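Visitor: with the sequence up front, the predicted model follows.
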Amino acid sequence: MSDREALADLVAEYARCVDRGDPEGVAACFAPDGVLRIVNLARGGELIGERKGREQITRAISRMPYHPTFHFLGQQQVEVNGDTATGETYCIAHHLTVPDDASAAHDYIMYIRYQDHFARLDEGWRFAARELHIDWTETRPVENS
């Protein structure tokens, strides 16, 4: 498998683990000291959150208030330089919210670009740092949830 294929597989595994509600699987996509940041570009680059290390990442993913999620990955560009790489992946991420009071469910949609720094470890390629850049969002009603 080429480095580019392995990096695309890592990005897809991250999305699959988020969508399956597997916080440990998400964290395993990161280097032990990896960093996950969320930046809202629609609000002037506001840093919404930062988690460092697999334990913090696991905790953050396990507390997401949405279930289920649905990440649809788009184009990806990566540049490999030995045992490090950088990349950008486009994504449309759907987040379903079903209120406890039986009111209408809604889909919070994020149009995002992941800015990634990768490191090749003994266990394979992992995220050294992943920044989720939110370009814009929208909320839609959901008819069948």
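Guide: Received, thanks.

Visitor: please make it C-alpha for all contacts and neighbour counts, starting now.
Guide: Will do.

Visitor: list the buried residues for stretch 17-37?
Guide: By 16 or more other Cα atoms under 10 Å, the buried positions in stretch 17-37 come out as 17-19, 21, 23-32, 34-37.

Visitor: ok, structure two:
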Amino acid sequence: MTIDDTRIADRLALRALVEAYAHGVDRREFVSVAKLFTHDGKLSSYSGQPIGQPPIYERIGHDQIERAMQGLLKYDITSHALSQQTILFDPADPDKASAETYCCAQHLYSDNGRWNRVMSIRYLDHYKRLDNVWLISDRRLATDWVEVRPILEPT
């Protein structure tokens, strides 16, 4: 694979967009997270690969996406650690791209002890550049696996 030097700035901007989402979620800045989407942006969640199955949920637009994020308030802390990202630019439209980004998300909560719900997530995104700003137009959140671990108190 070769990287087109003219798209390096776009690649950096798209990575920064995904990082802003993770940071905003962990800081519970849900209004800011929703604004990372286009006005008609879509957020949907799937158990595993989304192809051929209905979403667990689907939210469209800033208000619905912000309300969906409120569900994370049941956790004491979340931590979304991003890893590899594969970006594909639309050859017919320089203002469109798609990407798959891997994330290990940790969700800490209390329920007869302290627990960590660890999720292996892939963000399957479509992006649009509007007024020279990249935004998420469609995010399919694919959860590949979940593991619940006890949190041991430091000794």
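Guide: In hand now; what should we look at? Quantities reported herein were computed from a predicted structural model and do not represent experimental measurements.

Visitor: quick one: TM-score?
Guide: After superposition, the two chains reach a TM-score of 0.91 (TM-score structural alignment, normalised by the length of structure 1), with 142 aligned residues with a Cα RMSD of 2.0 Å.

Visitor: if we can go back for a sec, which ones among the buried residues of stretch 17-37 of structure 1 map onto strands?
Guide: Phe30, Ala31, Pro32, Gly34, Val35, Leu36, Arg37 (DSSP state E).

Visitor: which residue lines up with the second one in structure 2?
Guide: Ala31 of structure 1 is assigned Thr38 in structure 2 as its aligned equivalent, the criterion being TM-score structural alignment.

Visitor: pretty sure Tyr66 of structure 1 sits in a helix.
Guide: No - counting by DSSP: H, G, I helix; E, B strand; the rest coil, Tyr66 of structure 1 is not found in a helix; it is coil.

Visitor: what do we get in structure 2 for it?
Guide: Match for Tyr66 of structure 1 (TM-score structural alignment): Tyr75.

Visitor: the helix or strand where Tyr46 of structure 2 lies: what's the following helix or strand?
Guide: Assigned by DSSP states H and E, Tyr46 of structure 2 belongs to strand 37-47. Downstream of strand 37-47 of structure 2, the first helix or strand assigned by DSSP H and E is strand 57-60.

Visitor: longest helix of structure 2, counting residues only.
Guide: In structure 2, taking DSSP state H as the definition, the longest helix is helix 8-26.

Visitor: isn't Arg117 of structure 2 up against His107?
Guide: Yes - using Cα atoms under 8 Å, Arg117 of structure 2 makes contact with His107 at a distance of 4.9 Å.

Visitor: what sits against the spatially most central residue of structure 2?
Guide: Most central in structure 2 under Cα atoms, centre = their mean is Tyr123, positioned 5.2 Å from the mean C-alpha point. Counting by Cα atoms under 8 Å, 6 or more residues apart in numbering, Tyr123 of structure 2 touches Ala99, Glu100, Thr101, Tyr102, Cys103, Arg139, Arg140, Leu141, Ala142.
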